[in-house]
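**Student:** missing the sequence, but the structure's below:
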């Protein structure tokens, strides 16, 4: 655990008592703070009492008297669509508001680092799509290379729950926009931006606010080196803001669709990853047969992970060997079964149109299971990307409306996952890929995308 420093003998209120809130409370206590906590749900409040903490609703009149800090869980809105009443009360009373990410960066360093040969470093990964795979791949490469690495943040363990990093240790963080938006301080050694597509727009007041939340990691964090995906205008803008010129090695540009030969660049074309530096090719990897990284979207993830590994001193051949053993992540282009010549792929994490478009581009002869709780925007990009789709099997409470928008695609309204898997199994032929890539959230039928993916995997397993 990383003890939170700076609040010894002070009172800190924790709002939201899920994974991050509970860990933050323990880390604050470990650092000597007095912690009070609150959760809007009865289960969360019961967890506060189980932890032996005082239950205190910070939105209640007078509850913030003598409170020095309010620590907020990521899912609680603090600006759009409207501030949570407790946060509004904190601002009204001049109480600082932070989250576990801000506490982590403020508390990570210790006096013992001065005696280390190589102080620990932090790699922080953000973006819309691919950040989980990129973070996990970086961690995998480092571990395979014999480096001491911990994976935390929006994936793996909570940031304050990790072990204090040892000499030469590396902490790899996946950070969502919810986490980067509020953190009062972020100081990673290496910052990674994968891409930007519309998501969480109500939470951030539109696309500009969403990008601004991601951009804070770089504009206010000041990483020593930045790895930036430049396949969208936002990434190109961000790269432009970070360097003095093309020869500035503080920036590595990455792309999944075009060559980058000026400055330092890593790109993938036709399944080949290439690294260029000062106009010379200095590394290359054939990604086409790496099962854990299928499709152009995963090739972009590979480029970003490769760039980080190179920054940390690993040789191209070492990175290539580690890529070969990467198993992929659950619910992200995950091969759950292959039988009778039919591949069954779980990409339940494809919760928006853009991520589903990328999944559709990774396979041929697709029988596509899609649908769920619709997000903002139309489905026309899916139609344009569905050239390899043989048939769609639509799930969700609004399956009929979803299917109607898939113009030109043969679509069957199945509503339930069980029915969709059953119909796909009846109709699939050798050479087909049955792909779960919903292009929608899961909350109309499942608690989260993990539960949806697990249901798909269980149903596929039951076919045997």
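**Tutor:** Perfect, thanks for sending it. Owing to the predicted nature of the structure, the values given are computational and were not obtained by experimental measurement.

**Student:** drop to CA atoms for contacts and neighbour counts, all remaining ones
**Tutor:** Noted.

**Student:** What residues of stretch 437-453 count as buried?
**Tutor:** For stretch 437-453, burial by neighbour count (16 or more other Cα atoms under 10 Å) applies to 437-442, 445, 449-453.

**Student:** for that stretch, how far is the first residue from the last?
**Tutor:** End-to-end distance for stretch 437-453, by Cα to Cα, to the nearest Å: 10 Å.

**Student:** cool, and stretch 359-376?
**Tutor:** Stretch 359-376: ends 19 Å apart by Cα to Cα.

**Student:** what distance separates it from the middle of the whole chain?
**Tutor:** 19 Å (Cα atoms, centre = their mean, to the nearest Å).

**Student:** Comparison target below:
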């Protein structure tokens, strides 16, 4: 655990008692603060109280008397579509509002670092799609290269739940827009921006607010190096804002669509080959085509971003290539779960929006596509693929979802029916792909549970 510094002997309130909230309360106590906590859900309050967390009803008048700060869990809106009443009350009381990411960055470094030969470093990864895979890939390569490393944030452990840094350690953080938007301290050594596509627009008041939340990691964080995906206009803008001139080496531009020219530092992938160019000369390359854990152009973009971050901390191209080759991929993200009679089954349940699903569809040549769920704002505009042989639509609104598709489709409703029909019709050389292009909450508690159901139904069909 990382004890929170700066609040010794003070009272700090915590709103939200999920994973990050509970960890924040414990880390505050470990740093000498008195933590008081609240959650809108009675079950969460009971669970926290059973673990020794002191509760205080922050919705009551006077609740912020004597409180030095309010720490808010990432799922709680603080601005759009409307501020949570407790946050609004903290503003009125003049109480600073922060989150666990802000606490981490103000508390991670300590006096023990003076004894280290190599100062620990933090790589923070944000973006709309691919940030989990990019973060996990960076962490995997570091471990394969024998470098001490920890993975936390929006993936794995909460940021305050990790162990204090060791000599030369690298902490890899996946950070969502919910986390970067509110943090009062953002000081990574390396910051990575994968891409930007519409998502969480209600929470950020539109695309401008969404991009602004991501941009804070770079504009306010002041990283030593910035790895920026430039395949969207926002990435090109951000890279330009951070660069002092065309030969800038602080910025590493990344693309999975085209060769990047110029005298600066760039990493790009074309036709399955990753290339690093620095100062107008090629400095490294990797053939990504046969790396099973990184299929498709979207994963090649992830590979380029990870490569840039790893090169920024001094890892060599050969060590990175070895780590890429042994990367198995993440569950529910282009995860190859089975193959039988020439048919491959891929679980990409994390493809919860149109852009992520489109990238998954582009990764395989002949697809029997399982899709559907709780649609996000904007519908299915822009989602089309010549690779789809047929769609098998699930979800409570499966008929409405199917009507928006330009390909042949069948309304199946449930995962069991969709998998059974796809298995029945699939032929050698085809891929049965779960890439829902929608949230899971109409039928499942999470995208993970949806992916698990897909894997279970596939296993049942293949063994029957």
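**Tutor:** Cool, got the structure. This is a predicted model, so every value here is computed, not measured.

**Student:** Now secondary structure too, for the buried residues of stretch 437-453 of the first structure, in a markdown table please.
**Tutor:** Output for those, formatted as a markdown table (DSSP: H, G, I helix; E, B strand; the rest coil):
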| residue | secondary structure |
| --- | --- |
| 437 | coil |
| 438 | coil |
| 439 | coil |
| 440 | coil |
| 441 | strand |
| 442 | coil |
| 445 | coil |
| 449 | helix |
| 450 | helix |
| 451 | helix |
| 452 | helix |
| 453 | helix |
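
**Student:** the strands in the stretch 151-300 of the first structure, which residues?
**Tutor:** 170-174, 190-193, 225-229, 251-255, 264-269, 272-277, 280-286 (DSSP state E, counting those that start in this stretch).

**Student:** would a markdown table of the ones you listed with distance to residue 75 of the first structure and mean neighbour count be doable?
**Tutor:** Shown next, in a markdown table, are the strands of the stretch 151-300 of the first structure (distance: least, Cα to Cα, whole Å; neighbours: other Cα atoms under 10 Å):
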| stretch | distance to residue 75 of the first structure | mean neighbour count |
| --- | --- | --- |
| strand 170-174 | 16 | 26 |
| strand 190-193 | 21 | 27 |
| strand 225-229 | 26 | 27 |
| strand 251-255 | 30 | 27 |
| strand 264-269 | 34 | 26 |
| strand 272-277 | 36 | 21 |
| strand 280-286 | 39 | 15 |
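
**Student:** want to throw those into a markdown table with distance to residue 425 of the first structure?
**Tutor:** Output for those, formatted as a markdown table (distance: least, Cα to Cα, whole Å):
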| stretch | distance to residue 425 of the first structure |
| --- | --- |
| strand 170-174 | 36 |
| strand 190-193 | 38 |
| strand 225-229 | 38 |
| strand 251-255 | 36 |
| strand 264-269 | 34 |
| strand 272-277 | 34 |
| strand 280-286 | 33 |
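
**Student:** how near is residue 102 of the first structure to residue 196 of the first structure?
**Tutor:** Residue 102 of the first structure is 23 Å from residue 196 of the first structure, by Cα to Cα.

**Student:** same check, this time on residue 319 of the first structure
**Tutor:** For residue 319 of the first structure, the distance to residue 196 of the first structure - Cα to Cα - is 26 Å.

**Student:** likewise residue 377 of the first structure?
**Tutor:** 15 Å.

**Student:** Ok, residue 407 of the first structure next?
**Tutor:** On the measure of Cα to Cα, residue 407 of the first structure and residue 196 of the first structure end up 26 Å apart.

**Student:** got it, and residue 242 of the first structure?
**Tutor:** In terms of Cα to Cα, residue 242 of the first structure sits 17 Å off from residue 196 of the first structure.

**Student:** how many other residues sit next to the residue nearest to residue 327 of the second structure when sequence neighbours are not counted?
**Tutor:** By the measure of Cα to Cα, 6 or more residues apart in numbering, the closest residue to residue 327 of the second structure outside its immediate chain neighbours is residue 293, 5.6 Å from it. The tally of other residues near residue 293 of the second structure (other Cα atoms under 10 Å) stands at 21.

**Student:** ok, back up a step: right, so of the strands of the stretch 151-300 of the first structure, which gets closest to residue 211 of the first structure?
**Tutor:** Closest approach to residue 211 of the first structure among the strands of the stretch 151-300 of the first structure (Cα to Cα): strand 190-193, 10.7 Å.

**Student:** how big's the offset between the closest one and the second structure?
**Tutor:** Per the superposition on the second structure, strand 190-193 of the first structure and its aligned residues are separated by 0.2 Å on average (mean Cα distance after the TM-score superposition for the first structure).

**Student:** Report all helices and strands that that strand contacts.
**Tutor:** Under the contact criterion of 3 or more Cα pairs under 8 Å, 6 or more residues apart in numbering; DSSP states H and E, strand 190-193 of the first structure touches strand 121-126, helix 207-219, strand 225-229.

**Student:** mind listing what the nearest residue to residue 250 of the second structure once chain neighbours are set aside touches?
**Tutor:** Among residues not flanking residue 250 of the second structure along the chain, residue 225 sits closest, at 4.8 Å (Cα to Cα, 6+ apart). Going by Cα atoms under 8 Å, 6 or more residues apart in numbering, residue 225 of the second structure touches 189-191, 249-252, 312.

**Student:** Equivalent analysis for residue 434 of the second structure, please.
**Tutor:** 346-349, 369-371, 451, 454.

**Student:** repeat that for 7 Å
**Tutor:** Each residue near residue 434 of the second structure by Cα atoms under 7 Å, 6 or more residues apart in numbering is listed here: 346-349, 369-371.

**Student:** export the buried residues of stretch 437-453 of the first structure to CSV and tack on distance to residue 237 of the first structure?
**Tutor:** Shown next, in CSV, are these (distance: Cα to Cα, whole Å):
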residue, distance to residue 237 of the first structure
437, 30
438, 30
439, 27
440, 28
441, 29
442, 33
445, 39
449, 32
450, 34
451, 37
452, 36
453, 35
